[in-house]
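>>> mind looking at a prediction? Sequence and model below.
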Amino acid sequence: MPLVGRGVGASPFVAGPRGWPLVGCLPAFGRDPLGFLARLHRDHGDAVVWRLGPLRILSLADPERIAEVLGSPLDHGVLDIGWMFRQLVGDSVIRSEGAAWRRRRALVQPAVRPNRVRGFAPAMAECAAEHLDGWTDGQRVDVLREMTLLTQRIAVRTLFGAEPGARAAALAGAMAEAAHEIGVELRGPGVLLPGWVPTPARRRIRRAVGVIDTELGELVRERAREGSADDLVGRLLAARDTEGRALTPREVRDEAVTLWAGGHETTATALTWAWCLLARSPDARDALHREVDEVLGGRAPEHADHDRLPWTRRVVEETLRLHPPVWLVPPRVAVPGTTVGGRAVPVGTAIWCSPWVTQRDARWFPDPLAFRPERWGTPDADARAHFPFGAGRRACLGARFAQVELVLLLAAVAQHFHLDVRGGIPPPLPGLVAHPASPVTAFLRRRDPAPHRPGT
């Protein structure tokens, strides 16, 4: 690939750091993935070529070029991000390609369309109320743990129509262990090892995946016996493709795992970052409480409130801009005909797009490191550069579910409690998602929500 100078409009490909023999830039990337990617574009430009072991990567930061790749009609491959990730999600829609991907997407997408998400809003509100019943005034809590338990409760109810129990707890523990090990592998030499190389970490994830398969398999079989299509797994079981074929049990398992991971850990992480940011922005937090009191009037939030709570939505958007849980869009792999800025990309090149980098760029978001929810809907927010759920044909299928869930849960908690988060904002630790690297502790202060007003 010829390498030329830098510049935004022409989107040239420039050479990044040379790295080390065999491993390329893995040592620098592994120490600090987010810092490495930020320095890469700060020092070299918007379209940078570098190596991670034998893998050739074209990393993009300009939203116009990112949209060109993510919105391409070509059937780009999706790069595996390590052997462990493949063990966890199997051949789900997030990893499949070509005709297999089109079939999977057609079967899965109807389960999470906006009109379907509306039906899950009552479960979100009920789960929030049940979880908050366990909180007390003055209690000291681990915010990420609490948000995780809340979103797990919602995941179990919306996926399986069930209540959290021993089986769900075992599944949640195994999923958390798998996510941790995948993050460690992604940042270390394990990401370069072939699947047949045994390591202690790979033995641990095999055990975790075994638990996932056992517990999830039984939950899916229960849904199949009951024959209900009111929950997400029920809808997957009832789905048929154009030839009348259903998803196989393994395919249902893979999609359920993906929906669990995408609809639970990312939401819990985003909520945790939101409480961190709001605790250091008293004006923004006060505006959130005022809006929640005025709109809800003491009642539980419902689906229609997503559109009635504009400030709450702006808090969510700004949180996802500053701290996108999905810090790296699943990488694409260049196929014949792939171009960026009118220039051909060599077949097999991995194309990386990081919301973390682009969404913190002052060209698209003035004062980019400041938490300013009011920027949304003004020239200080460039929507083209905001893609926390990806974009194009392979955008996250559960994006609408996550957006509604984030707004309703933020409102439900703010309605009843102040979360006084102590200490500074911790650095992110990128794995499957970019969660806080150290515990986030808060003291709860109960609020008295405004009384319900007739007609609200």
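Sure thing, it's come through.
>>> going forward, measure contacts and count neighbours with C-alpha atoms only.
OK.
>>> give me the neighbour count for Arg280.
If you count neighbours by other Cα atoms under 10 Å, Arg280 ends up with 17.
>>> take this one as well and set it beside the first:
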Amino acid sequence: MTTQAGSAAVEETAGGHQIVPGPRGVPLLGNLPEFGKDPLAFFERMRERGDFVSWRFGPGPALFIAHPDTIGELLTEIERTFDQPDLGIAFRTLLGNGVVVAKGADWRRKRSLVQPSVRPKQVRSYATTMADCAIALADRWTDGQRVDVKKEMAALTQLIAVRTIFGVDTAADAEAIGSAMDIAQKEIGAEFSGIGALLPDWVPTPGRARIKRATAVIDAEVSRVVARHRDGDTERPDLLSRLLAAQDETGAHLSDQEIRDETVTLYIGGHETTSSTLVWAWHLLSHNPRARQVLAEELDRVLGDREPGFDDYARLTYTQAVVKETLRLYPTIWLLTGIAKEGATLGGMVIPPGTRVWSSQWATHRDGRWFTDPDEFRPERWDTAEGAEAEHIPEYAWFPFGGGPRVCLGTRFAMVEAVLVLAVLARRFHLDLDPEEIRPVPSLTLQPDREVLATVRTRD
């Protein structure tokens, strides 16, 4: 069924949704200039237009979806009627053909080999390392000390990643890989939202040259650590040792290139996403004294004078809620996309093959239809008590880790890490952030646009 909105056609789906036209684009580039200027604001404006909005990412057809039901359809149909898209040369340069990028049978094989290393039983074994690294940082902080929260959380999660993934603990490993990752993720964001998204892979640009240099550093570090593992005991409890020992159904191991790709993927999941989440959590707690007080009361009640361990994770329900609410307002992964294959449908409507379908955690997480006072930081909305708001939040209205068959493998790792680190540090300290406005920058993950300065305050 088709109606008219001004001079543009508005198509109604079998499920009663309407496909409305997006903003007018420009020849060849479509809506890319507006999207590249501010992707987060662009997706919010698209959401305000409707749940199904047609637009153009360059010359190709695109469809933006905002309703949890259709987002769920998209995510659960990836690998069936929707393809994982090629995210560009910058993304592939860093991640290679790891489990996030691979498709079809190759993806299924890699997922089966990587998944056992991040199952709940294994995450339990990493929890002590997570807490120990946070305790070492807490021991260095003093009342009145000035810190850059962004740098402190990055250094902390780098150390946790290096220890849990590589099983090594030297500053050189963390510093070299961390610095290269910072460059790489920044360039991926710039490429993805700029003209580079439309350029062929063979076109050289300064950004592509920078990401190649950064990736070369990462490759050298990973190769060195892999060689060290191959020469030693492969029964060590780190992630890399488990990847080296993993075998598929034919008895084959991951190749050196596959080990490199999966290691980098796990590093990003264990460091970049958690670091960003923790920075935004401190930012939100600093501006919400009531929530900060409730958090402190839970930590006193559950932990008393001891440090947290894995078994405390389930009992720290408000701390979990703080992390979930942080991920709602500042999702580290801020968009997902898929390409329609033959037979693809959404909301009862056939999606033409080749259409690129987009959804945005940033836009859906801030939709007032699903969240009361959507721009406010309210951890209590995740209370599991009967009648609480969480009971009425639709599935896929909150999807910071994606969903469906390609849900992030490191979800449990990331949640446990964020909760334990926050518990260790917030049990001893408050962080009073400076009043300057901090804006999110959508790169590979959602990062603050500047240093995040704060004063450390010892709790009474």
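Received the coordinates, thanks. Please read these numbers as outputs of a predicted model, since none were measured by experiment.
>>> can you pull the contacts of Ile66 of the first structure?
Contacts for Ile66 of the first structure (Cα atoms under 8 Å, 6 or more residues apart in numbering) come out as Leu60, Cys353.
>>> again, 10 Å this time
Under the criterion of Cα atoms under 10 Å, 6 or more residues apart in numbering, the contact list for Ile66 of the first structure reads 46-47, 59-60, 72, 340, 351-355, 358, 384-385, 387, 390-391.
>>> how about Arg321 of the first structure?
Contact analysis of Arg321 of the first structure by Cα under 10 Å, 6+ apart lists 315, 355-360, 365, 368-369, 371, 373, 381, 385-388.
>>> could you pick out the buried ones from these?
Neighbour-count burial (16 or more other Cα atoms under 10 Å) is assigned, among those, to 315, 355-360, 365, 368, 371, 373, 381, 385-388.
>>> out of those residues, which sit inside helices?
Of these, the ones assigned to helices by DSSP state H are Val315, Pro355, Trp356, Val357, Thr358.
>>> okay, and stretch 99-107 of the first structure goes to which residues in the second structure?
Mapping stretch 99-107 of the first structure onto the second structure (TM-score structural alignment) gives residues 105-113.
>>> how near is the aligned partner of Gln139 of the first structure in the second structure to Thr458 of the second structure?
With TM-score structural alignment as the criterion, the equivalent of Gln139 of the first structure in the second structure is Gln145. Computed as Cα to Cα, to the nearest Å, the Gln145 of the second structure to Thr458 of the second structure distance reads 10 Å.
>>> okay, and the common contacts of those two?
Leu431.
>>> which of those two has more neighbours?
Thr458 (16 against 13).
>>> please pull up the equivalent of that one in the first structure.
Counting by TM-score structural alignment, Thr458 of the second structure lines up with Arg446 in the first structure.
>>> its match contacts Asp133, doesn't it?
No - with contacts counted by Cα atoms under 10 Å, Arg446 of the first structure stays clear of Asp133, the gap being 11.4 Å.
>>> element containing Val456 of the second structure?
strand 453-458 (DSSP states H and E).
>>> quick one: that strand to the first structure mean distance?
Taking mean Cα distance after the TM-score superposition for the first structure, the mean distance separating strand 453-458 of the second structure from the aligned residues in the first structure is 0.9 Å.
>>> against Glu177 of the first structure, how distant is Ile205 of the first structure?
Ile205 of the first structure is 7 Å from Glu177 of the first structure, by Cα to Cα.
>>> do Gly337 of the first structure as well
Using Cα to Cα, we find Gly337 of the first structure at a distance of 40 Å from Glu177 of the first structure.
>>> higher neighbour count, the two?
Glu177 (16 against 12).
>>> mind checking the SS state of His418 of the first structure?
strand (DSSP: H, G, I helix; E, B strand; the rest coil).
>>> give me the number of residues near it?
20.
>>> was I right to think it contacts Ala411?
No - between His418 of the first structure and Ala411 there is no contact under Cα under 10 Å: 11.4 Å.
>>> which residues do those two both contact?
By Cα under 10 Å, 6+ apart, His418 of the first structure and Ala411 have these common neighbours: His289.
>>> mind listing what's buried along the strand holding Val456 of the second structure?
For strand 453-458 of the second structure, burial by neighbour count (16+ other Cα under 10 Å) applies to Leu453, Ala454, Thr455, Val456, Arg457, Thr458.
>>> could you do stretch 234-248 of the second structure as well?
For stretch 234-248 of the second structure, by 16+ other Cα under 10 Å, it's Thr234, Pro237, Asp238, Leu239, Leu240, Ser241, Arg242, Leu243, Leu244, Ala246, Gln247.
>>> could you find the closest non-adjacent residue to the first one?
Spatially, and ignoring its direct neighbours in sequence, Thr234 of the second structure is nearest to Ser241 (5.2 Å; Cα to Cα, 6 or more residues apart in numbering).
>>> I'd guessed that neighbour sits against Ile165; true?
Yes - between Ser241 of the second structure and Ile165 there is a contact under Cα under 10 Å: 8.3 Å.
>>> identify the contacts common to those two.
Jointly contacting Ser241 of the second structure and Ile165 under the rule Cα under 10 Å, 6+ apart are Ser117.
>>> tell me where the stretch 301-450 of the first structure has helices.
Taking DSSP state H, counting those that start in this stretch as the test, the helices found in the stretch 301-450 of the first structure are 305-308, 310-322, 355-358, 399-416.
>>> right, and those - which one's nearest Pro198 of the first structure?
helix 355-358 (32.6 Å; Cα to Cα).
>>> give me the distance from the closest one to the chain's centre.
With Cα atoms, centre = their mean, to the nearest Å as the basis, helix 355-358 of the first structure stands 13 Å off its chain's centre.
>>> got a list of what the aligned partner of Ala220 of the second structure in the first structure touches?
The alignment partner of Ala220 of the second structure in the first structure, by TM-score structural alignment, is Thr214. For Thr214 of the first structure, the contact set (Cα under 10 Å, 6+ apart) comprises Arg167, Ala170, Leu171.
>>> for Gly189 of the second structure, same thing?
Counting by Cα under 10 Å, 6+ apart, Gly189 of the second structure has contacts Gly36, Ala90, Phe91, Ala197, Val441, Pro442, Ser443, Leu444, Thr445, Leu446.
>>> all good on my end, thank you.
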